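Sequence plus the predicted model coming up.
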Amino acid sequence: MGVVNGAAQAPVERVPKQDRSRATRQRLLEAAVACLAERGWAGSTVSVVAERAGVSRGAAQHHFPTREDLFTAAVEYVAEERSTALRALFPEGATDRRAVVAALVDLYTGPLFRAALHLWVAASNEDQLRTRVTELEGRVGRETHRIAVDLLNADETRPGARETVQGFLDMSRGLGLANLLTDDTARRARVVTQWAAILDNALG
């Protein structure tokens, strides 16, 4: 503790540089997803994201040299966070298959899916972005499939089991698309119940 003009001064608590850098990176990733979901690709620039994150454009470019770097990393980051949260819902395994179906369907609603969709649309028109987004979606898709197989307790050696799980995930993505324009909650609940029954029958 120091002394200034005869008075004791409390020591200044310093946050390690590495921790500050990690926190800045996380703020940028979260701001990028929010901007992409709300503004779309055209309205989401590095400057807009930096302002929302409360950092300078230079700081943003230090972490992510290009716009493509920033937004592909942002969608991947939040996808990983959602995967972690999904597993945390059933820490000791799932016994209620309908609850698992509902949780998996929820992956395809909300800001993350909306942000990813804007990224897909942009990638369809931009060659440089398309390669990166295709690779990203491949990784995210494989991880989501693994999580679904685990939580649904699906035996993929059973004929048709793998295709049934993949068909369910494709259907979930379709429900997410339907929910973009209107509140599809009521219909979605009925579809979830039906798919839980289909999976019970197909997976045993």
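Thanks, I have the structure now.

Going by C-alpha atoms from here, please, whenever you check contacts or count neighbours.
Fine.

what comes up buried for stretch 19-33?
24-33 (16 or more other Cα atoms under 10 Å).

Select the longest helix from this protein.
helix 127-151 (DSSP state H).

Could you look up the SS state of Tyr108?
coil (DSSP: H, G, I helix; E, B strand; the rest coil).

residues near it, how many?
A count of nearby residues for Tyr108, using other Cα atoms under 10 Å, gives 21.

wait, what's in contact with it?
172-173, 175-177 (Cα atoms under 8 Å, 6 or more residues apart in numbering).

re earlier: centre of the chain to the longest helix of the chain, how far?
Counting by Cα atoms, centre = their mean, to the nearest Å, helix 127-151 is centred 11 Å from the centre of its parent chain.

Can I get the contacts of Tyr108 in CSV including distance to Ala116 and secondary structure?
Shown next, in CSV, are those (distance: Cα to Cα, whole Å; DSSP: H, G, I helix; E, B strand; the rest coil):
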residue, distance to Ala116, secondary structure
Ser172, 15, helix
Arg173, 11, helix
Leu175, 15, helix
Gly176, 11, helix
Leu177, 11, helix
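
which of those residues are buried?
Using 16+ other Cα under 10 Å, the buried ones in the contacts of Tyr108 are 172-173, 175-177.

if we take those, which one ends up nearest to Gly2?
Gly176 (58.4 Å; Cα to Cα).

Only the buried residues of the one helix or strand Val49 maps to, if you could.
Take DSSP states H and E as the rule and Val49 turns out to sit in helix 46-53. Neighbour counts over helix 46-53 (16+ other Cα under 10 Å) mark 46-47, 49-50, 52-53 as buried.

Reformat the residues you listed as JSON lines; add distance to Gln9.
Formatted as JSON lines, the buried residues of helix 46-53 follow (distance: Cα to Cα, whole Å):
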{"residue": "Val46", "distance to Gln9": "40"}
{"residue": "Ser47", "distance to Gln9": "39"}
{"residue": "Val49", "distance to Gln9": "38"}
{"residue": "Ala50", "distance to Gln9": "35"}
{"residue": "Arg52", "distance to Gln9": "35"}
{"residue": "Ala53", "distance to Gln9": "32"}
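
Check it against this one:
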Amino acid sequence: MATPHEPKQDRSRVTRQRLLEATIDCLAEMGWAAATVSVVAERAGVSRGAAQHHFPTREDLITGALEYMFDTRMEQSAAEAATVAEVAEGVGRTRAVVAGLVESYTSPLFKAALQVWTHAAADPALRERIVPLEARFGRIAHRRAVQALGVNDSDPVAHHLVQATLDLARGLGLADVLTDDSARRKRIVDQWATTLHQALRTPHNPL
């Protein structure tokens, strides 16, 4: 927590981060309706005025939280990819990458984002903000998956296989929202990792 002795810029940064993290927690745990500026400010331990200084509107707060969620996930995936590259190879590496992608869609970050997507579907103004963000996020997520798998994305077969893996991961994340789907998810990850590894080892994209 920031203290009075910290520079003003540092206190401002800490306050902003606390608001973004509180927004994610509120969305994931209580849903869209409960994630108001007032509730988020209270959870973050700051005044409503301080919250509105950083994020003048609820839409600004939600958009900022989405960007923060994605940046956090990308940092985590980069660290995971580095670890996988060090300890796994062959089909083991492919499975570790697929499992990491799938698990990222069962995290509180995904559940929070899902709340925003659902609301944006019926709110044109919010949707106008979210769609460009999601398009950018999708491109970066695809590029990170390509790097983690170590494939040539210029090959259309490899490109579509990587995208199919991301789509599969998202679908399995949705299946986990209402009930614990972990046992079935593990079986699918195992089978898809084997299938993906074999498909990527074709003349189109030798590994």
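The structure has been received and is ready for your questions. Computed from a predicted model, the values in this text were never measured in an experiment.

looking at the second structure, where would I find the counterpart of the helix holding Val49 of the first structure?
Under TM-score structural alignment, helix 46-53 of the first structure corresponds to residues 37-44 of the second structure.

Give me the mean deviation of the helix holding Val49 of the first structure from the second structure.
By mean Cα distance after the TM-score superposition for the first structure, the fitted helix 46-53 of the first structure averages 0.2 Å away from its aligned residues in the second structure.

Now do that helix: distance to the chain's middle.
19 Å.

what packs against it?
Using 3 or more Cα pairs under 8 Å, 6 or more residues apart in numbering; DSSP states H and E, the elements in contact with helix 46-53 of the first structure are helix 17-39, helix 57-63.

if I look at Glu51 of the first structure, how far off is Leu119 of the first structure?
As defined by Cα to Cα, to the nearest Å, Glu51 of the first structure lies at a distance of 20 Å from Leu119 of the first structure.

how about stretch 21-29 of the first structure, which residues of the second structure does it hit?
Under TM-score structural alignment, the match for stretch 21-29 of the first structure is residues 12-20.

Contacts for that stretch, please.
Contacts for stretch 12-20 of the second structure (Cα under 8 Å, 6+ apart): 1-2, 40-41, 44, 46, 51, 54, 61, 64-65, 68.

which of those tops the neighbour count?
Going by other Cα under 10 Å, Val40 tops these with 27 neighbours.

Trace Gln198 of the second structure over to the first structure, please.
Aligned partner of Gln198 of the second structure by TM-score structural alignment: Asn201.

So that match versus Thr72 of the first structure, what's the distance?
Asn201 of the first structure sits 38 Å away from Thr72 of the first structure, going by Cα to Cα.

same question, Ala7 of the first structure
52 Å.

How about Leu112 of the first structure?
If you go by Cα to Cα, the gap between Leu112 of the first structure and Thr72 of the first structure works out to 12 Å.

Ala189 of the first structure too?
On the measure of Cα to Cα, Ala189 of the first structure and Thr72 of the first structure end up 31 Å apart.

out of these two, which sits in the busier spot?
Ranked by neighbour count (other Cα under 10 Å), Ala189 of the first structure and Thr72 place Thr72 first, with 21 against 13.

show me what contacts the closest residue to the more buried one other than its chain neighbours?
Closest residue to Thr72 of the first structure apart from its sequence neighbours, by Cα to Cα, 6 or more residues apart in numbering: Val133 at 6.7 Å. When contacts are counted by Cα under 8 Å, 6+ apart, Val133 of the first structure touches 72, 119-120, 123.

Can you check which helix is longest in the second structure?
helix 58-87.

for that one, packing partners?
With contacts taken as 3+ Cα pairs under 8 Å, 6+ apart, helix 58-87 of the second structure sits against helix 8-30, helix 90-104, helix 108-120, helix 124-149.

Give me the range in the first structure that the third one lines up against.
With the alignment judged by TM-score structural alignment, the segment of the first structure matched to helix 108-120 of the second structure spans residues 111-123.

Enumerate the positions of that stretch that are buried.
Under 16+ other Cα under 10 Å, the buried positions of stretch 111-123 of the first structure are 111-120, 122-123.

and if you look at stretch 181-197 of the first structure?
188, 191-192, 195-196.

And for stretch 127-141 of the first structure?
129-130, 132-133, 137, 140.

ok, those vs Leu104 of the first structure, which is closest?
Val140 (13.4 Å).

What lines up with the closest one in the second structure?
Using TM-score structural alignment, Val140 of the first structure pairs with Phe137 in the second structure.

I'd say that match and Phe70 touch.
Yes. Phe137 of the second structure sits in contact with Phe70 when judged by Cα atoms under 8 Å, with a separation of 7.0 Å.

want to throw the helices and strands packed on helix 58-87 of the second structure into a markdown table with distance to Thr83 of the second structure?
Listed next are these as a markdown table, based on distance: least, Cα to Cα, whole Å:
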| stretch | distance to Thr83 of the second structure |
| --- | --- |
| helix 8-30 | 26 |
| helix 90-104 | 10 |
| helix 108-120 | 21 |
| helix 124-149 | 10 |
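
Which of those sits closest to Thr165 of the second structure?
helix 90-104 (7.2 Å).

which residues does the residue nearest the centre of the first structure contact?
Nearest to the geometric centre of the first structure sits Ala79, at 2.5 Å (Cα atoms, centre = their mean). Shown in contact with Ala79 of the first structure (Cα under 8 Å, 6+ apart): 112, 140.

That one matches what in the second structure?
Checking TM-score structural alignment: Ala79 of the first structure goes with Phe70.

Can you tell me how far its match is from Ala113 of the second structure?
9 Å.
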